[in-house]
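Undergrad: my questions are about this predicted structure, shown below with the sequence.
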Amino acid sequence: MTAVGQMFALGLEVLRQLLRRPFQYRELVEQFWFVASVSILPSMLVSIPFGAVIGLELGSLTAQIGAESFDGAASVLAVIQQASPIVTTLIIAGAGGSAICADLGSRTIREEIDAMEVLGVSPVHRLVVPRVLAATSVAVLLNGMVSVVGVAGGYFFNVVMQGGTPGAYVASFAALAQLPDLWVSELKATFFGFLAGVVASYRGLHPRGGPKGVGDSVNQSVVITFLLLFLVNAVITAVYLRIVPAKGM
């Protein structure tokens, strides 16, 4: 429970330090480019089978109940609302987050963090804020790309592999989808990216047991992010479905 409270406090401190000047623009650009470079290709490769599996499963289900005309809406909404932000954050946490945690952990065991504090430099403002903001920004932008690739994968497998009708696929999506579906997807990506950055930074600033502890912290940061990701996703989804009615209702 102490670690949870400290992570929450670090998240609040990051939000507070966002307004502090001077802002570390160079560090932000470097971290943004690094996180994006290690996340773009894996996200695309993972989103294709995600969209394909969702399209194939829903296509088989709708065929059993005689609702093939709703294949497009069901699969696309599932990809945009659920699969896309989750896939994006899993990749960012596994690739970018682990690197962030390892970098901060190595700085901590070399006592660079302590030296910065002695000199009156805030490690949160100088190191953590750019990394968390980079992870959040990449998650938001990458979420759109993953959505497009996932929808394209679902369309291909539904139309080509299962013999679906392209016009019906697109028409059902246009009939049932609404703009808030995209908004909630981007909102999830924002929360998840921020969460991945904070958890990775916290574990990097608190390694235990020297160099071996850095490796353990990297593993712990990924696992903790995955667990919190699904918990936060359930909460946001439940609130969204209560606030925003389905289209046509």
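TA: Sure thing, it's come through.
Undergrad: rest of the way, CA atoms for contacts and neighbours
TA: OK.
Undergrad: residues near Trp246, how many?
TA: One thing to correct before we go on: residue 246 is Ala, not Trp. Counted with other Cα atoms under 10 Å, the neighbours of Ala246 add up to 12.
Undergrad: point to the residue nearest the middle of this protein.
TA: For the chain, the residue nearest the mean C-alpha position is Thr89 (2.2 Å; Cα atoms, centre = their mean).
Undergrad: which ones are touching that residue?
TA: If you count contacts by Cα atoms under 8 Å, 6 or more residues apart in numbering, Thr89 has them with Ala139, Ala189, Phe192, Gly193, Ala196.
Undergrad: and the buried ones among these, selectable in ChimeraX?
TA: Applying 16 or more other Cα atoms under 10 Å to the contacts of Thr89, the buried members can be selected in ChimeraX as follows:
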select :139,189,192,193,196
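Undergrad: in strands, which of the contacts of Thr89 fall?
TA: Nothing among the contacts of Thr89 maps onto strands, per DSSP state E.
Undergrad: need the contacts of Thr89 in TSV with distance to Gly167, can you?
TA: Shown next, in TSV, are the contacts of Thr89 (distance: Cα to Cα, whole Å):
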residue	distance to Gly167
Ala139	31
Ala189	30
Phe192	34
Gly193	35
Ala196	39
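Undergrad: among the contacts of Thr89, which are located in helices?
TA: Among those, DSSP state H puts Ala139, Ala189, Phe192, Gly193, Ala196 in helices.
Undergrad: what segments of the chain are helices?
TA: 2-17, 25-65, 71-78, 84-91, 98-109, 112-118, 123, 129-156, 166-176, 179-205, 210-243.
Undergrad: looking at those, which is nearest to Met249?
TA: Taking Cα to Cα, helix 166-176 is the member of the helices of the chain nearest to Met249, at 10.4 Å.
Undergrad: show me what counts as buried in that closest one.
TA: Going by 16+ other Cα under 10 Å, helix 166-176 has these buried residues: Ala168, Tyr169, Val170, Ala171, Ser172, Phe173.
Undergrad: okay, now the one to match up with it:
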Amino acid sequence: MGMRVAQPMTPVAAAFHQVGRVAALLLDVLGAAPRRPFPVREFLHQAWFFASVTILPTALVAIPFGAVVALQLGSLTQQIGAQSFTGAASALAIVQQASPLVTALLVAGAGGSAVCADIGARKIREEIDAMQVLGVDPVHRLILPRVLAAMVVAVLLNGLVSVVGVVGGYVFNVLVQGGTPGAYLASFSALAQLSDLGISSVKALLFGLVAGIVAADRGLNPAAGPKGVGDAVNQSVVITFLLLFLINVVLTGVYLQLVPPKLV
């Protein structure tokens, strides 16, 4: 009897297979988190790497983001005669939406791609298999510290983007559009809530988790050869971006339904 040739998976089946693989890796990472000894040195090294490659681009991107949001909303509020609410609209848009997205895109694009390339190179050199033969769990030793580093750095960078974006929006609104400094700050303090910063931090934390898990999954499953690693890096960035925007829509909708807006 002849051997049966395996049929290639359909695109839908391949998509479900990849989702299941990512979910299984996430469960493995969560299971490895309480295991001791924790790889502290690797975590600190990866956190420093993430911060070093993302902090300057993040700060530079935050300035034009804050400026664009402030200019656009300032122009709109002038048209409808609500200049006094420019500060609140600009700052809340930056804190709730722009900050976590900018942070996540840079963490995924700069840090996540490097993580995927590093793990993919280890995979094609059979270092991952050698670790398993020696009884070392690659999830605990390599992936866990990288995922945690992405999450921690994402939260910290989110705070940086929020501050830089709000300050940049304030400067552009006051200097370029002739806004009133007192009105900008008063409207922001009147409508902003502590929960706005909370949902922003939660978004950044989840975005960092997604970026780290997807990058690690694609790095562990590249095609053969250096070209396969390059393709895996591109796929990890694209998949992460799509998931980030989807998660952002879901979290924003849930937040707006559960947390009532602050009334003046």
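TA: Done, it's in. Quick caveat, the model's predicted, so the values are computed rather than measured.
Undergrad: related to what we said a few turns ago, Throw the buried residues of helix 166-176 of structure 1 into CSV and include distance to Gly97 of structure 1, thanks.
TA: Compiled in CSV, those are given as follows (distance: Cα to Cα, whole Å):
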residue, distance to Gly97 of structure 1
Ala168, 40
Tyr169, 37
Val170, 36
Ala171, 39
Ser172, 38
Phe173, 34
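Undergrad: out of those, which comes closest to Pro180 of structure 1?
TA: Of the buried residues of helix 166-176 of structure 1, the one sitting nearest to Pro180 of structure 1 (Cα to Cα) turns out to be Phe173, at 13.8 Å.
Undergrad: right, so the helices of structure 1: which one is the most enclosed?
TA: Neighbour counts (mean count of other Cα atoms under 10 Å) averaged over each of the helices of structure 1 peak at helix 84-91, with a mean of 27.
Undergrad: now it on structure 2. Mean distance?
TA: By mean Cα distance after the TM-score superposition for structure 1, the fitted helix 84-91 of structure 1 averages 0.4 Å away from its aligned residues in structure 2.
Undergrad: residues in structure 2 aligned with that helix?
TA: Aligned by TM-score structural alignment, helix 84-91 of structure 1 corresponds to residues 99-106 of structure 2.
Undergrad: run the chain-centre distance for the matching stretch.
TA: In terms of Cα atoms, centre = their mean, to the nearest Å, the centre of stretch 99-106 of structure 2 is found 5 Å from the chain centre.
Undergrad: ok, back up a step: show me the two of the buried residues of helix 166-176 of structure 1 that sit farthest apart.
TA: Going by Cα to Cα, the pair spanning the buried residues of helix 166-176 of structure 1 furthest: Ala168 and Phe173, at 8.5 Å.
Undergrad: can you list residues touching both of those two?
TA: Common neighbours of Ala168 of structure 1 and Phe173 (Cα under 8 Å, 6+ apart) are Phe70, Gly72.
Undergrad: in CSV: the helices of structure 1, plus distance to Met249 of structure 1.
TA: Compiled in CSV, the helices of structure 1 are given as follows (distance: least, Cα to Cα, whole Å):
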stretch, distance to Met249 of structure 1
helix 2-17, 38
helix 25-65, 21
helix 71-78, 16
helix 84-91, 25
helix 98-109, 44
helix 112-118, 55
helix 123, 50
helix 129-156, 25
helix 166-176, 10
helix 179-205, 14
helix 210-243, 12
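Undergrad: picking up where we left off before, of the contacts of Thr89 of structure 1, closest to Val223 of structure 1?
TA: Distances from Val223 of structure 1 to the contacts of Thr89 of structure 1, taken by Cα to Cα, are shortest for Ala196, at 10.4 Å.
Undergrad: need the counterpart of the closest one in structure 2.
TA: Under TM-score structural alignment, Ala196 of structure 1 pairs with Ala211 in structure 2.
Undergrad: my read: its match touches Ala150, true?
TA: Yes: applying Cα atoms under 8 Å, one finds Ala211 of structure 2 in contact with Ala150, separated by 7.4 Å.
Undergrad: overlap of the contact sets of these two?
TA: By Cα under 8 Å, 6+ apart, the residues touching both Ala211 of structure 2 and Ala150 are Val107, Gly112.
Undergrad: among the ones in helices among the contacts of Thr89 of structure 1, which one lies nearest to Ala9 of structure 1?
TA: Ala196 (14.8 Å).
Undergrad: quick one: contacts for that closest one?
TA: Going by Cα under 8 Å, 6+ apart, the list of residues near Ala196 of structure 1 reads Thr89, Ile92, Ala93, Gly97, Val132, Ala135, Thr225.
Undergrad: how does it look with 7 Å?
TA: Ala93, Gly97, Thr225 (Cα atoms under 7 Å, 6 or more residues apart in numbering).
Undergrad: same question for Asn143 of structure 1.
TA: Ser84, Pro85, Thr88, Glu186, Ala189.
Undergrad: again, but for Thr103 of structure 2
TA: Contacts of Thr103 of structure 2 (Cα under 7 Å, 6+ apart): Thr58, Ala154, Leu157, Asn158.
Undergrad: kindly recompute the last result at 6 Å.
TA: Asn158 (Cα atoms under 6 Å, 6 or more residues apart in numbering).
Undergrad: for the counterpart of Val160 of structure 1 in structure 2, grab the count of nearby residues.
TA: Aligned counterpart of Val160 of structure 1 in structure 2: Leu175 (TM-score structural alignment). By other Cα under 10 Å, the residues close to Leu175 of structure 2 number 12.
Undergrad: how near is Gln24 of structure 1 to Pro130 of structure 1?
TA: 7 Å (Cα to Cα, to the nearest Å).
Undergrad: hmm, which of the contacts of Ala196 of structure 1 are common to structure 2?
TA: With both residues aligned by TM-score structural alignment, their matches' Cα atoms under 7 Å, the contacts of the contacts of Ala196 of structure 1 that structure 2 also has are Ala93, Gly97, Thr225.
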